[in-house]
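Enquirer: All I have is the shape, not the residue letters:
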């Protein structure tokens, strides 16, 4: 009996936590959060659930670990130059990350043992806000506005993309239909919406994201009034 227990322990230890997390990321990318179960992960790793439970307690911890890993890689690989350029680089890297891994949307706020993947983003961007010499009393407002914008727009972009895939929509055709409807609105009742109808046809989501980010950065850098 002791010999069998020792063999079981060696088998469980041979499957590293890092390999489990990598397999979790692969499974999430392939099936989304709904497809992540310990059974599916066990099959993906060609092992038993017990070998996974040896390292990770539950699905919440799996999600947090997978999200934490991809976000840490992203922010750690972002080049650091001037504060503004670094914030832009981080923001675009996160935007592209969520576009590539839509499951990060729901996993980013997952907390496991007090550690949230969000901390990586807060810390990296927060350091640059300090370097911009934002007064301490305004730093919370600056970071919450920036991160709220980055995550909110990135999430909406990923949701829109998934919606298009699910419903087999052609983006250009879809936007053209919207633009046509808006252009037909009464110009007196909807003057602004009517005026931007043509812009809907040609706008680029990533460019719009950068433009909005620049507006926020200009506000952060503006002298206090």
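Expert: Nice, I can see it. Everything numeric in this text was worked out from a predicted model, so none of it was measured.

Enquirer: from here on, contacts and neighbour counts on C-alpha atoms
Expert: Fine.

Enquirer: Residue 101 contacts residue 29, correct?
Expert: Yes. Here residue 101 lies in contact with residue 29, judged by Cα atoms under 8 Å, at a distance of 6.2 Å.

Enquirer: Quickly note the distance from residue 14 to residue 38.
Expert: Using Cα to Cα, to the nearest Å, residue 14 is found at 18 Å from residue 38.

Enquirer: The two: who's more crowded?
Expert: residue 38 (18 against 11; other Cα atoms under 10 Å).

Enquirer: what's near enough to touch the more buried one?
Expert: Residue 38 makes contact with 49, 52, 59, according to Cα atoms under 8 Å, 6 or more residues apart in numbering.

Enquirer: If we use 7 Å, what do you get?
Expert: By Cα atoms under 7 Å, 6 or more residues apart in numbering, the contact list for residue 38 reads residue 49.

Enquirer: One more: residue 108?
Expert: 67, 117, 118.

Enquirer: what about the closest residue to the second one other than its chain neighbours, neighbour count?
Expert: Right, residue 117. Once flanking residues are discounted, residue 117 sits nearest to residue 68: 4.4 Å by Cα to Cα, 6 or more residues apart in numbering. With neighbours defined by other Cα under 10 Å, the count for residue 68 comes to 25.

Enquirer: Tell me the buried residues in the host helix or strand of residue 68?
Expert: Per DSSP states H and E, residue 68 falls inside helix 59-76. For helix 59-76, burial by neighbour count (16 or more other Cα atoms under 10 Å) applies to 62-72, 74-75.

Enquirer: Kindly reformat these as JSON lines containing distance to residue 202.
Expert: Output for these, formatted as JSON lines (distance: Cα to Cα, whole Å):
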{"residue": "62", "distance to residue 202": "40"}
{"residue": "63", "distance to residue 202": "37"}
{"residue": "64", "distance to residue 202": "37"}
{"residue": "65", "distance to residue 202": "39"}
{"residue": "66", "distance to residue 202": "36"}
{"residue": "67", "distance to residue 202": "33"}
{"residue": "68", "distance to residue 202": "35"}
{"residue": "69", "distance to residue 202": "35"}
{"residue": "70", "distance to residue 202": "32"}
{"residue": "71", "distance to residue 202": "31"}
{"residue": "72", "distance to residue 202": "34"}
{"residue": "74", "distance to residue 202": "29"}
{"residue": "75", "distance to residue 202": "31"}
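
Enquirer: A further structure is provided below for comparison with the first:
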């Protein structure tokens, strides 16, 4: 009995916030948010709930910490030396892929609007927007528009994939069914929807997402630029007569 107690104490002593977060991500990826409980986490880490509470306060803290770990990895993996446009595209695609791989990520981000995970994304959008020369009084609106598009479309894409999985349908067959339904709509009431029905089964979600980013970037290019900073002329030194 004493040997078992010592073994548990060693496991709890080696427990870290990082190991808890990694286990949390594994549970969320495999079982979703509903499967994340302190009991499930304790079983995965082979420890008691009390040891976990020493590092994490509550389930909301767990979700935010797991979310921040994924966002930090995504932003840290972005290439350096990119142009502002390239930096925004790289971040957008990184977030799209991250949310596609971790569907729970979108919900965790939305629940932590002013916390570090969202701030990381906000900053990584804001810096290139500023570098593009957007006027200071327009930077908030531009960054907010990009943030809303990146998170919103990425979350919707992940939700669509999850819905198809719940229905037990493959993406291609599901889109083919929707396409067939669109093609039978009333031609006078829905002329545009009918005209693009054939494109639905063959469209590329990731490519469409990036096309939207490019549309926003082109719009930014038409905005008034921030005034260039003019350095004051240097004063000439005068040599005193001897």
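Expert: Done, it's in. Every value quoted in this text rests on a predicted model; they were computed, and no experiment measured them.

Enquirer: How close are the two chains, by TM-score?
Expert: With the length set by TM-score structural alignment, normalised by the length of structure 1, the two chains reach a TM-score of 0.91; 219 aligned residues with a Cα RMSD of 2.1 Å.

Enquirer: out of the contacts of residue 108 of structure 1, which one sits closest to residue 97 of structure 1?
Expert: Among the contacts of residue 108 of structure 1, residue 67 lies closest to residue 97 of structure 1 (Cα to Cα), at 10.5 Å.

Enquirer: Could you measure from the closest one over to residue 121 of structure 1?
Expert: In terms of Cα to Cα, residue 67 of structure 1 sits 12 Å off from residue 121 of structure 1.

Enquirer: ok, now residue 193 of structure 1?
Expert: With the distance defined as Cα to Cα, residue 193 of structure 1 ends up 35 Å from residue 121 of structure 1.

Enquirer: out of the two, which sits in the busier spot?
Expert: Each of residue 193 of structure 1 and residue 121 has its neighbours counted (other Cα under 10 Å); residue 121 has more, 21 against 15.

Enquirer: helices or strands next to the longest helix seen in structure 1 in the packing?
Expert: Criterion DSSP state H: the longest helix present in structure 1 is helix 136-166. Contacts defined by 3 or more Cα pairs under 7 Å, 6 or more residues apart in numbering; DSSP states H and E place helix 136-166 of structure 1 against helix 83-100.

Enquirer: Can you give the distance from the helix it packs on to the centre of its chain?
Expert: Distance of helix 83-100 of structure 1 from the chain centroid (Cα atoms, centre = their mean, to the nearest Å) equals 10 Å.

Enquirer: what angle sits between it and helix 59-76?
Expert: Orientation of helix 83-100 of structure 1 against helix 59-76 (axes from the mean of the first three to the mean of the last three Cα atoms, to 10 degrees) gives an angle of 140 degrees.

Enquirer: ok, back up a step: a markdown table please, covering the contacts of residue 108 of structure 1 and showing distance to residue 222 of structure 1.
Expert: Below are the contacts of residue 108 of structure 1 laid out as a markdown table (distance: Cα to Cα, whole Å):
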| residue | distance to residue 222 of structure 1 |
| --- | --- |
| 67 | 34 |
| 117 | 30 |
| 118 | 27 |
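
Enquirer: for the residues you listed, which one is nearest residue 83 of structure 1?
Expert: residue 118 (19.6 Å).

Enquirer: check contacts around the closest one.
Expert: 108, 109.

Enquirer: Kindly recompute the last result at 10 Å.
Expert: Residue 118 of structure 1 makes contacts with 64, 67, 68, 71, 72, 107, 108, 109, 110, 111, 147, 151, as judged by Cα atoms under 10 Å, 6 or more residues apart in numbering.

Enquirer: now for the residues you listed, which pair is the farthest apart?
Expert: Once Cα to Cα is applied, the contacts of residue 118 of structure 1 give 64 and 147 as the farthest pair, at 18.4 Å.

Enquirer: hang on, the earlier thing: how far apart are the helix holding residue 68 of structure 1 and its match in structure 2?
Expert: Its aligned residues in structure 2 lie a mean 0.6 Å from helix 59-76 of structure 1 after superposition (mean Cα distance after the TM-score superposition for structure 1).

Enquirer: In structure 2, what range does that helix match?
Expert: The counterpart of helix 59-76 of structure 1 in structure 2, using TM-score structural alignment, spans residues 59-76.
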